[in-house]
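> Sequence and predicted structure, then a few things I'm wondering about:
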Amino acid sequence: MTVDKPAVTIRPMTRRRPASRKPRRPPAATTGGRLRLIGGEFRRRQLPVLDQPGLRPTPDRVRETLFNWLASAVPGARALDLFAGTGALGLEALSRGARQAVFVERNARVARQLADNLAALAATDRARLVNAEAQAFLAGDPTPFSLVFLDPPFRHGLVGACCHALEAGWLTEAALVYVETESSLVPEVPASWQLHREVRAGDSTGRLYRRHAAGSRSSDSDAC
């Protein structure tokens, strides 16, 4: 895993246990709950989640529904988890066979916990963690992703701008984009995105869009 550090250095996880004892679980967060991965290689693994204002992992039921929809799209995908937080969606994608996941998280403390969890899963060879604002990341040099998870803080007006910024070279021609928002918001998305599926849970609604770029033709390596 490579770690970009425009604001902070993510230090590798250290363990201070006796050499004769092997760690059996990831280090516990100072406070907070736990994130349970649902399917794939890391199925049933539980990871610590910080008690951080605004940090809300996508509920298990919604993740299970989403990844049932994505069953044929995840293996071999290159995934982007914007506003990663706990990294629940990107970690689930790695567990189910994504070849790479890039996690973008602005909060240094949350990013450190995510780095520790990636190390505990031995998934660092397929992951890249960027400690930066999502908008700043999207203003950089784009490389295309076939699968994007966009789950920004609710009621901050971030969704529309990020959706349109993804069109500046960040998506393969037939990319799938999952957008999770407060249920009162219907996001403004690019004209090339077509709503494929929708799920609601409490105050949140998740929408899965399929991109259909005009006149495009996806390569075998990038198509979902």
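Sure, I can see it.

> all contacts plus neighbour counts: C-alpha atoms, from now on.
Fine.

> Give me the packing partners of the lengthiest strand in the chain, helices and strands only.
In the chain, with assignment by DSSP state E, the single longest strand is strand 171-182. With contacts taken as 3 or more CA pairs under 8 Å, 6 or more residues apart in numbering; DSSP states H and E, strand 171-182 sits against strand 145-150, strand 204-211.

> Return the most buried member of those.
Of all these, strand 145-150 carries the top mean neighbour count, a mean of 25, counting by mean count of other CA atoms under 10 Å.

> After the helix or strand where Gln113 lies, which helix or strand is next?
Assigned by DSSP states H and E, Gln113 falls within helix 108-120. Toward the C-terminus, helix 108-120 is succeeded by strand 127-130 as the next helix or strand (DSSP H and E).

> Alongside the first one, take a look at this:
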Amino acid sequence: MSRVRIVGGEWRSRLIDVAKVPGLRPTPDRVRETLFNWLGQDLDGLTCLDLFGGSGILGFEAASRGASAVTIVEHDPRAFAALRQAAITLNSARVEVIRGDAVRFAQNASEQFDVLFLDPPYKQGWLARLEPWLERVLKPDGWLYAESEAPLAGLGAWRTTKQGRAGQVHFHLLERRQE
């Protein structure tokens, strides 16, 4: 197990355990600080979905900053167990951890979210597989955050409005294109 630190909000400086899973790479502190500067530090009342939970740090960071509900989806059993334990340790009723497949979750989603975090394993085509389901899980005025191995101009109806790079990671904030 390794650990990652929550950088802001109610749980600032708290550490959460991260399962040792091949390919799992928690979003670096500096990138998260940039992301939450873009979104605004206070996420009060917003609902968030992290479809590739991994370390869960994006979802826990959102909950720490006041999101009313955060759903974290993770397929790997070791990562899922660590996420569930982190939610228990933080004693947060606002965080729901679900073991499942990201695409299947999006296909069957019964609600839409204000913020969608996508940080999938690289070079496996996950963003393209999710693209047809984005409108099902994300509100029309919602924010889409995506990390990838290459720059993104857009994803479905969402266009990149802000972007950055940290090492091999390209990170993007996307808004729905106005018709």
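Sure thing, it's come through. This is a predicted model, so every value here is computed, not measured.

> so where in structure 2 does the helix holding Gln113 of structure 1 end up aligned?
Mapped onto structure 2 using TM-score structural alignment, helix 108-120 of structure 1 covers residues 77-89.

> what do we get in structure 2 for Ala139 of structure 1?
In structure 2, Ala139 of structure 1 lines up with Gln107, judged by TM-score structural alignment.

> tell me the secondary structure for that match?
When classified by DSSP: H, G, I helix; E, B strand; the rest coil, Gln107 of structure 2 comes out as helix.

> how close does Ser148 of structure 2 get to Thr27 of structure 2?
For Ser148 of structure 2, the distance to Thr27 of structure 2 equals 11 Å [CA to CA, to the nearest Å].

> mean deviation (superposed) between the helix holding Gln113 of structure 1 and structure 2, please.
Helix 108-120 of structure 1: mean distance to aligned residues in structure 2 after superposition is 0.7 Å, counting by mean CA distance after the TM-score superposition for structure 1.

> List the buried residues in that helix.
Neighbour-count burial for helix 108-120 of structure 1 flags 108, 110-120 (criterion: 16 or more other CA atoms under 10 Å).

> Now the terminal residues of stretch 60-73 of structure 2, how far apart.
The first and last residues of stretch 60-73 of structure 2 sit 12 Å apart, counting by CA to CA.

> starting at the chain centroid, how far to that stretch?
With CA atoms, centre = their mean, to the nearest Å as the basis, stretch 60-73 of structure 2 stands 9 Å off its chain's centre.

> re earlier: I'd assumed Arg136 was in contact with the match of Ala139 of structure 1.
Yes: Gln107 of structure 2 is in contact with Arg136 according to CA atoms under 8 Å; the separation is 7.3 Å.

> one step back: quick one: which of the helices and strands packed on strand 171-182 of structure 1 is nearest Gly33 of structure 1?
The closest of those to Gly33 of structure 1 is strand 204-211. By CA to CA, the value is 19.9 Å.

> Remind me which helix or strand the residue nearest the centre of structure 1 belongs to.
Central residue of structure 1 (CA atoms, centre = their mean): Asp81, 2.6 Å from the mean position. Assignment of secondary structure by DSSP H and E places Asp81 of structure 1 within strand 78-82.

> Where does that strand end up in structure 2?
Taking TM-score structural alignment, strand 78-82 of structure 1 hits residues 47-51 over in structure 2.

> show me the contacts for the aligned partner of Gly23 of structure 2 in structure 1.
In structure 1, the residue matched to Gly23 of structure 2 (TM-score structural alignment) is Gly54. Gly54 of structure 1 is in contact with Pro153, counting by CA atoms under 8 Å, 6 or more residues apart in numbering.

> where does Gly54 of structure 1 fall, helix, sheet strand or coil?
What three-state DSSP gives for Gly54 of structure 1 is coil.

> how far away is Glu133 of structure 1 from Gly202 of structure 1?
27 Å.
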